[in-house]
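Asker: predicted coordinates and the sequence they were generated for:
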Amino acid sequence: MIRKRHSVIVTTLLIALVLQIVPLPIQVDLYRPDWVLIVLAYWSMALPHRVNVGVAFLTGVAVDILVGTTLGIHSLSLSISIYILAANYQRLRNYSVWQQAIVIGLLSSLYHLLTFWVQHLLTDIYFQLDYLWPVLTSMLLWPWVFWLLRKTRRQFSIS
């Protein structure tokens, strides 16, 4: 029973990791949503005692390895974003799905700005507004991902 609960959460995170690195055409890749952040945000709001900053950190390490960035960049950004979400999860649960989408957009922008800031400190990249297109797509996908993950959580009786 406990293994089934953990395996569903791990499976959804693995699917998010695969969606994060699946090859897309250059024109579409610019708009790739933050799949890992969206899935982590759902689980940390739904089950904050199971999915927390530690899970976000480990998932961020996996993103760093898969994407090929300096180890710790995505870990730091995901950990800070999920910490802010986990600190306010009781308030966010009472928001409508569309209000939650705005919060997800704010968290996604924080995630991207933190990632850019750390990469800027380590390398010599400069900010472009194109870095923030995934914020919009993450906001637009949130209601559907929320509905799908909630249905999955209820179907497998994960609590």
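Answerer: Sure thing, it's come through.
Asker: CA only for contacts and neighbour counts going forward, please
Answerer: OK.
Asker: in the longest helix seen in the chain, what counts as buried?
Answerer: Secondary structure of the chain per DSSP state H: the longest helix is helix 97-122. Across helix 97-122, burial judged by 16 or more other C-alpha atoms under 10 Å covers 97, 100-119.
Asker: centre of the chain to that helix, how far?
Answerer: Here the centre of helix 97-122 is set off from its chain's centre by 10 Å, with C-alpha atoms, centre = their mean, to the nearest Å.
Asker: what is it packed up against?
Answerer: Secondary-structure packing of helix 97-122 (3 or more C-alpha pairs under 8 Å, 6 or more residues apart in numbering; DSSP states H and E): helix 35-46, helix 73-87, helix 133-155.
Asker: could I get the contacting residues of the most centrally placed residue in the chain?
Answerer: Central residue of the chain (C-alpha atoms, centre = their mean): L37, 0.3 Å from the mean position. Residues in contact with L37, defined by C-alpha atoms under 8 Å, 6 or more residues apart in numbering, are 78, 108.
Asker: and what of I73?
Answerer: 60, 64, 115, 118-119 are the contacts of I73 under C-alpha under 8 Å, 6+ apart.
Asker: put this beside the first:
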Amino acid sequence: MSSLVIALSLLVAMVMAILPLPLGIDAFRPDWVLLVIFYWTLALPHRVSVGIAWLCGMMIDIMLGSTLGVHALALTLVTYVATMNFQRVRNFPVWQQAGVVVILVAAKLLLVFWVEHLTNDVVITGRYFWPALTSAAMWFWLFPLLRRLRRRFRIR
């Protein structure tokens, strides 16, 4: 049952990642998949870690039609950093964790841009980093929601 809850939370995050939004709002879309993976990495690093991040990244690449492996690489590297520091970050208050979220999402965005820049002709704009800030804002809402879900279903 607990694996099903984790898988469903990741599936909902992936659906929210590809959900069509108006152009004016789309630039502010939080990185839902990274947020959910980050939560499960902090809460259960022995169950959700780099392999799950790679699998989710490959699925995002397929769903978005981007260069295969770009999001997988970025999610894997960012999740590796989060996994190596989970004991420290887990003890931070939520507002400091939101600061870590800003750094991780910005690093993921930079990695995706860098690889896409090497393979395709893309340019970076000022709006490119808005998801880092909106992801941190969503962390204040998502963290208690996923914690309540984990406690309700007794996921260990």
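Answerer: Yes, it's here. Predicted, not measured: the structure shown is a model, and the values here were computed from it.
Asker: show me what the residue nearest to the centre of the first structure lines up with in the second structure.
Answerer: Correspondence of L37 of the first structure to the second structure, assessed by TM-score structural alignment: L34.
Asker: one step back: quick check: angle from the longest helix of the first structure to helix 35-46?
Answerer: Angle of helix 97-122 of the first structure versus helix 35-46, following axes from the mean of the first three to the mean of the last three C-alpha atoms, to 10 degrees, is 130 degrees.
Asker: helix 73-87 and helix 97-122 of the first structure, what's the angle between them?
Answerer: Here helix 97-122 of the first structure runs at an angle of 150 degrees relative to helix 73-87 (the same axes, to 10 degrees).
Asker: quick check: helix 97-122 of the first structure compared with the second structure, mean distance?
Answerer: For helix 97-122 of the first structure, the mean deviation from the second structure after alignment is 0.2 Å (mean C-alpha distance after the TM-score superposition for the first structure).
Asker: tell me, that helix lands on which residues of the second structure?
Answerer: Under TM-score structural alignment, the match for helix 97-122 of the first structure is residues 94-119.
Asker: what do you get for stretch 52-65 of the first structure?
Answerer: Counting by TM-score structural alignment, stretch 52-65 of the first structure pairs with residues 49-62 of the second structure.
Asker: would you mark the buried spots in the matching stretch?
Answerer: Residues 49-50, 52-61 are the ones in stretch 49-62 of the second structure that count as buried (16+ other C-alpha under 10 Å).
Asker: let me have these in CSV, extended by secondary structure.
Answerer: Below are the buried residues of stretch 49-62 of the second structure laid out as CSV (DSSP: H, G, I helix; E, B strand; the rest coil):
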residue, secondary structure
S49, coil
V50, helix
I52, helix
A53, helix
W54, helix
L55, helix
C56, helix
G57, helix
M58, helix
M59, helix
I60, helix
D61, helix
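Asker: can you tell me which of those is closest to M16 of the second structure?
Answerer: Looking at the buried residues of stretch 49-62 of the second structure and their distance to M16 of the second structure, the nearest is I60, at 11.1 Å (C-alpha to C-alpha).
Asker: residues in contact with the closest one?
Answerer: By C-alpha under 8 Å, 6+ apart, I60 of the second structure lies in contact with 14, 71-72.
Asker: redo that, cut-off 7 Å
Answerer: For I60 of the second structure, the contact set (C-alpha atoms under 7 Å, 6 or more residues apart in numbering) comprises H71.
Asker: return the residue of the second structure that is most distant from the centre.
Answerer: D121 (24.7 Å).
Asker: quick one: secondary structure of it?
Answerer: Using three-state DSSP, the three-state assignment for D121 of the second structure comes out as coil.
Asker: now swap in H49 of the first structure and tell me
Answerer: Quick answer, by three-state DSSP: H49 of the first structure is coil.
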